[in-house]
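A.B. asks: Sharing a model that was predicted from the sequence below.
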Amino acid sequence: MSTYGKIFRVTTYGESHCASVGAIIDGCPPRDEKDLVHLQSGTERGVTLGTPIGLLVKNEDQRPHDYSETDLYPRPSHADYTYLEKYGIKASSGGGRSSARETIGLLGSFFPLRSYALRLSKPGRVAAGAIAEKYLKLAYGIEIVAFVSSVGKIHLPSFVTSPSGEDDDEAQDALSEEFRHLIKTITREEVDKFSTRCPHPETSERMTQRIIRAKDAQDSIGGTVTCVIRNVPSGLGEPVFDKFEARLAHAMLSIPATKAFEIGSGFKGTEVPGSKHNDAFVRRADGKLGTVTNWSGGIQGGITNGEDIYFRIGFKSPATISQGQKTAQYDGTPGELAARGRHDPCVVPRAVPIVEAMAAIVVLDQLLIQNSRKTAANLLPVLTGLPPSMVQPKSPGV
């Protein structure tokens, strides 16, 4: 399927080297916005109309001749073979719908999501995400910041906790205090100071050198992106199959080259006993309940609890490398494939705004669903005779 979302819906189209790629965005609340891409519908005089928004981005730099080897070979770790198996036919050049170029429909520079979004028009998902994010910021003050947390085996030091003993009772906290502080304070301005999008000078330099080594060796390397979403209202998520983290995972794993997703304390939380991992409740300054540690990553029972939502996505090493690779042709004949064309030694820094955009799309869709639920509930008589813990007071919205 090429559509994501239930109320705020995004449908992308186009292959990696066709004439254009783009998106249809439906369910967008009307709003005054700037026109920085080819708008086909849904706006008039700089104002969104509430009708489907059509976005088109032309593939000005097509190089289908760089992919003639795919006539004979399914490229290792690419989707050439699986697309052919599923549909019985595939695009003749590039990665088709599996290419990162598809993501322009979700991350083109419709609004200035961040200063470098314009430079990512080919591989990014900025358009729909930027629309969603601007609405979230204006209506709810929601902030979304992603950053590179690892490249290869080089990790941000804030992810490292003190070594624990063999006894579970001696286990350390699931995540370090330094990491928790980073999640609460990191800004896009800090992230954008570094070409690697890693907000730590020494680690960023080590990552740069690792990427250069991969490039010099005509090879590639993967890594992880961490994202935090702040000021999300409590109550979002649709258990049981559309829990908030399930929708996040669905969205993030739809991004090309992703291989892993974890939320909150993630896999590290499996090493910590419940006595250290449980999120105790406290009363916050605004009078609402909050948690002490937020190991849950802002989600409990599949529903947001008002705390910061944070998660991490793993991106594999790019499959296209300039080294000759021993493989097989479509008919099974052994051979060697030498790739041509443009190859990124590491896609992780470029994935940062893609992750932010997909996060914005998920949050807006879930907000619209919850608002529709509350609007419907507010039309009913007030429930009486029930304990206060069972019923939330009526409100005009989330």
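C.D. replies: Now that the structure is in, tell me what you want to look at.

A.B. asks: From here on, just use CA atoms for contacts and neighbour counts.
C.D. replies: Noted.

A.B. asks: Please report the distance of the closest residue to G302 other than its chain neighbours from H250.
C.D. replies: Spatial nearest neighbour of G302, chain neighbours left out: K243 (4.2 Å); criterion: C-alpha to C-alpha, 6 or more residues apart in numbering. If you measure K243 against H250 using C-alpha to C-alpha, to the nearest Å, the figure is 10 Å.

A.B. asks: Check whether the residue nearest to G302 really touches G237, as I assumed.
C.D. replies: Yes - distance between K243 and G237: 4.9 Å, which falls inside the contact criterion (C-alpha atoms under 8 Å).

A.B. asks: Comparison target, given below:
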Amino acid sequence: MGSTYGKIFRISTFGESHGAGIGVVIDGCPSGLDFDPDFIQSELTRRKPGQSRITTQRREADEFEVLSGVFEGKTTGTPIALIIRNEDQRSKDYAHIAAQFRPSHADYTYQIKYGIRDYRGGGRSSARETAARVAAGAIAKTLLKSLGVTVQAYVSQVGNLKLQQEYGTLDLSQTENNDVRCPDPMMAQQMFDYIDGIRKQGDSVGGVVSCVIKGTPAGWGEPVFDKMHAELGKAMLSINAVKGFEYGSGFDGVALLGSQHNDAFFKDEAGSVHTRTNHSGGIQGGISNGEDIYFRVAFKPVATIMQDQESVDQNGNVAIVQGKGRHDPCVVPRAVPIVEAMAAIVLADFYLRNKASKI
């Protein structure tokens, strides 16, 4: 019922923001894969709260426990279960909205759908659920790394502050060297100062995370309904606060003529087929063509702001929702590892589906 993703490399997440913990069950992971707990923990640390003053100050170590599926440092081919215990819940911060619907949150829709909702931090609708995805994504990344495939995301826009360079001209190794996760140091500082100013106003701001996948061989993906870009879009749009997804030339491509947009093929000196341009974003007909896969994900401003907002309560009465609790003024710095994780899960699934389709 909406908590499982994937066909062969399949993940099911569970848990709520203020419950005992959150976790994930990963089914379909091949046996014999190296299980690197330090790498998984490092990925969770990139996503965890409290990293700087421009992120939520909730303090969670986000340390995980392995419940099954691993033996002597290797995956066994059976379901891998990981759990992350919640440690710094402050449920009292949400008592005031127990009967109120916060603007642009899932409070109202969850109440209508289920007739009940966990108002503490949004319960299941909280972005805290994404920690489970990051843990699963780390295992998917390990599988992809063994195949020579890498996934790298970075912040390319905050509000109106936007990187103008193409990803190929950026030094993406600089992404983790600042709190915003923007590979351009000067732009990163401008973004940080802007987010910090928004935070002091009790407001929030949105942004864009760009992602580049290198090393994907030609032939991964499926036709018609399960196209690779369709699955990437679904995976990205399933992340909290995401409002848009585009790959390759995206919306800017409509301004080009066909003669400008077409990616001409050629054979290099080694005999491999490539394209001279990559407006297709590495995907044609829903199947990878061997070029870099690149896409962009738009995140809205965080819905919880430290300002009073007009709304209604469960009885339809006018209510003033007061901003309380600990929240990110801009979600994109912590969203970078989430975008990478979901992209890795999609690619790992397609790799296994491609293997299964061949004799």
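C.D. replies: Right, received. Where do you want to start? Computed from a predicted structure; not experimentally measured.

A.B. asks: still on that earlier bit, any shared contact partners between K243 and G237 of the first structure?
C.D. replies: Here K243 of the first structure and G237 share the contacting residues 302-303, scored by C-alpha atoms under 8 Å, 6 or more residues apart in numbering.

A.B. asks: before we move on, back to that, what's the counterpart of the residue nearest to G302 of the first structure in the second structure?
C.D. replies: In the second structure, the residue equivalent to K243 of the first structure is K227, according to TM-score structural alignment.

A.B. asks: you'd agree its match is up against G286?
C.D. replies: Yes - taking contact to mean C-alpha under 8 Å, the distance of 3.8 Å between K227 of the second structure and G286 places them in contact.

A.B. asks: between these two, what contacts are shared?
C.D. replies: G221.

A.B. asks: Distance of G50 of the first structure relative to V347 of the first structure?
C.D. replies: G50 of the first structure sits 34 Å away from V347 of the first structure, going by C-alpha to C-alpha.

A.B. asks: sorry, that was for E85 of the first structure
C.D. replies: Taking C-alpha to C-alpha as the measure, E85 of the first structure and V347 of the first structure are separated by 27 Å.

A.B. asks: Please identify which of those two sits among more neighbours.
C.D. replies: Between E85 of the first structure and V347, counted using other C-alpha atoms under 10 Å, V347 has the larger neighbour count: 25 against 11.

A.B. asks: mind listing what the more buried one touches?
C.D. replies: Taking C-alpha under 8 Å, 6+ apart as the contact definition, V347 of the first structure lies against 222, 315, 317-318.

A.B. asks: what does A153 of the second structure give?
C.D. replies: By C-alpha under 8 Å, 6+ apart, the contact set of A153 of the second structure is 209-212, 336-337, 339-340.

A.B. asks: just P79 of the second structure next, same as before
C.D. replies: Contacts here follow C-alpha under 8 Å, 6+ apart; on that basis P79 of the second structure touches 25-29, 68-69.

A.B. asks: can you redo the residues you listed as TSV with distance to Y167 of the second structure and secondary structure?
C.D. replies: Formatted as TSV, the contacts of P79 of the second structure follow (distance: C-alpha to C-alpha, whole Å; DSSP: H, G, I helix; E, B strand; the rest coil):
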residue	distance to Y167 of the second structure	secondary structure
V25	34	strand
I26	32	strand
D27	34	strand
G28	33	coil
C29	31	coil
S68	39	strand
G69	37	coil
